[in-house]
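[1] task: produce atomic coordinates for the following.
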Amino acid sequence: MSASAPAQALALLAHGSPDPDWLRPVEQIAARLRVLAPALTVAIATLEHGPALGDVIARLGESGVRRVVVVPVFLSGGGRHLKRDVPELVARIQRDHASLEIALSGDALATDPDVLDALAAAALRRVALSSPA
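    Presented below is the predicted three-dimensional model:
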């Protein structure tokens, strides 16, 4: 492992879109994480139309990272992506990179109670902003 590479990294996994503006909120989350946890390597991957998770994890491994935690940046875990596609993808990448530990953090990020509270508060702010004076 290189002297400057941390042993652990976080990979934010989003769906992706052909519109590059779609990824901006995920990039903003990554930027905030880099401020909150400067010693942690943070990377972004997408299922479609962006950096592939396998490529991102391979680069992290080449930099000396030994453990990657994959955090799904999704609103719901109820779809096939998080029920089937993402676990299968992570398992396949783990087989391809046996020297790394790859952990799927669990369900969609937006199922976290704190994230749900933040989303509800943001919705309420929009109601207040649209209310007549």
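[2] switch to C-alpha atoms for all contacts and neighbour counts from now on
    Will do.
[3] quick one: contacts for A39?
    P6 (Cα atoms under 8 Å, 6 or more residues apart in numbering).
[4] and it, helix, strand or coil?
    Here A39 is recorded as coil under DSSP: H, G, I helix; E, B strand; the rest coil.
[5] any idea how far it lies from L10?
    Note on A39: its distance to L10, by Cα to Cα, to the nearest Å, is 11 Å.
[6] and this one, so I can compare the two:
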Amino acid sequence: MKRALVLFAHGARAASWAAPFERLRDGLREQLPGTPVTLAFLELMEPRLPEAVTAQVADGVDDITVVPVFLGQGGHLLRDLPALAEQIRAAHPGLRLQLAGAIGEDPGVQAAMRDYCVRSLGNV
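    You can find the predicted model right below:
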């Protein structure tokens, strides 16, 4: 079984918006040598999620975990992502596709964000 990780972000018109997500992807690639890690977008940027998954499958991946790099479970994660997952599963019936929760809802990520907020106050 060949596993891969796809970071799923919203996308924006400004190319610079993707920079933090690209750094996250690059750091994960260093941390997970041998595991393909890609970045995909819902809209406004490329690649879109179905195309990113198709590229992974073409490279022999048969187990993909999609991690939404969203702060919370809004409409995009409640409606759009499940619809995309259904489309992807139909196009790649042998693929194991797992959807993680929104990264911003993870307790460890919440703790890191709290720490950042406290540090932003300065000498506390």
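[7] quick one, helices of structure 2?
    Using DSSP state H, the helices of structure 2 run over residues 19-31, 49-58, 75, 81-91, 107-120.
[8] average offset between the longest one and structure 1?
    Superposing on structure 1 and averaging over aligned pairs (mean Cα distance after the TM-score superposition for structure 1), helix 107-120 of structure 2 comes out at 0.8 Å.
[9] against structure 1, where does that helix fall?
    Using TM-score structural alignment, helix 107-120 of structure 2 corresponds to residues 113-126 of structure 1.
[10] so for the matching stretch, what gets flagged as buried?
    For stretch 113-126 of structure 1, the neighbour count (16 or more other Cα atoms under 10 Å) marks no residue as buried.
[11] stretch 73-89 of structure 2 now?
    L77, L81, A85, I88.
[12] what does stretch 30-41 of structure 2 give?
    Within stretch 30-41 of structure 2, the residues that count as buried by 16+ other Cα under 10 Å are P36, V37, T38, L39, A40, F41.
[13] need the contact list for the aligned residue in structure 1 for the second one.
    This means V37 of structure 2. Taking TM-score structural alignment, V37 of structure 2 has V42 as its aligned residue in structure 1. Residues near V42 of structure 1 by Cα under 8 Å, 6+ apart: A9, L10, A11, L12, A30, L33, R34.
[14] coming back round to it: redo the helices of structure 2 as a markdown table? Include distance to I64 of structure 2.
    Below are the helices of structure 2 laid out as a markdown table (distance: least, Cα to Cα, whole Å):
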| stretch | distance to I64 of structure 2 |
| --- | --- |
| helix 19-31 | 15 |
| helix 49-58 | 8 |
| helix 75 | 22 |
| helix 81-91 | 11 |
| helix 107-120 | 22 |
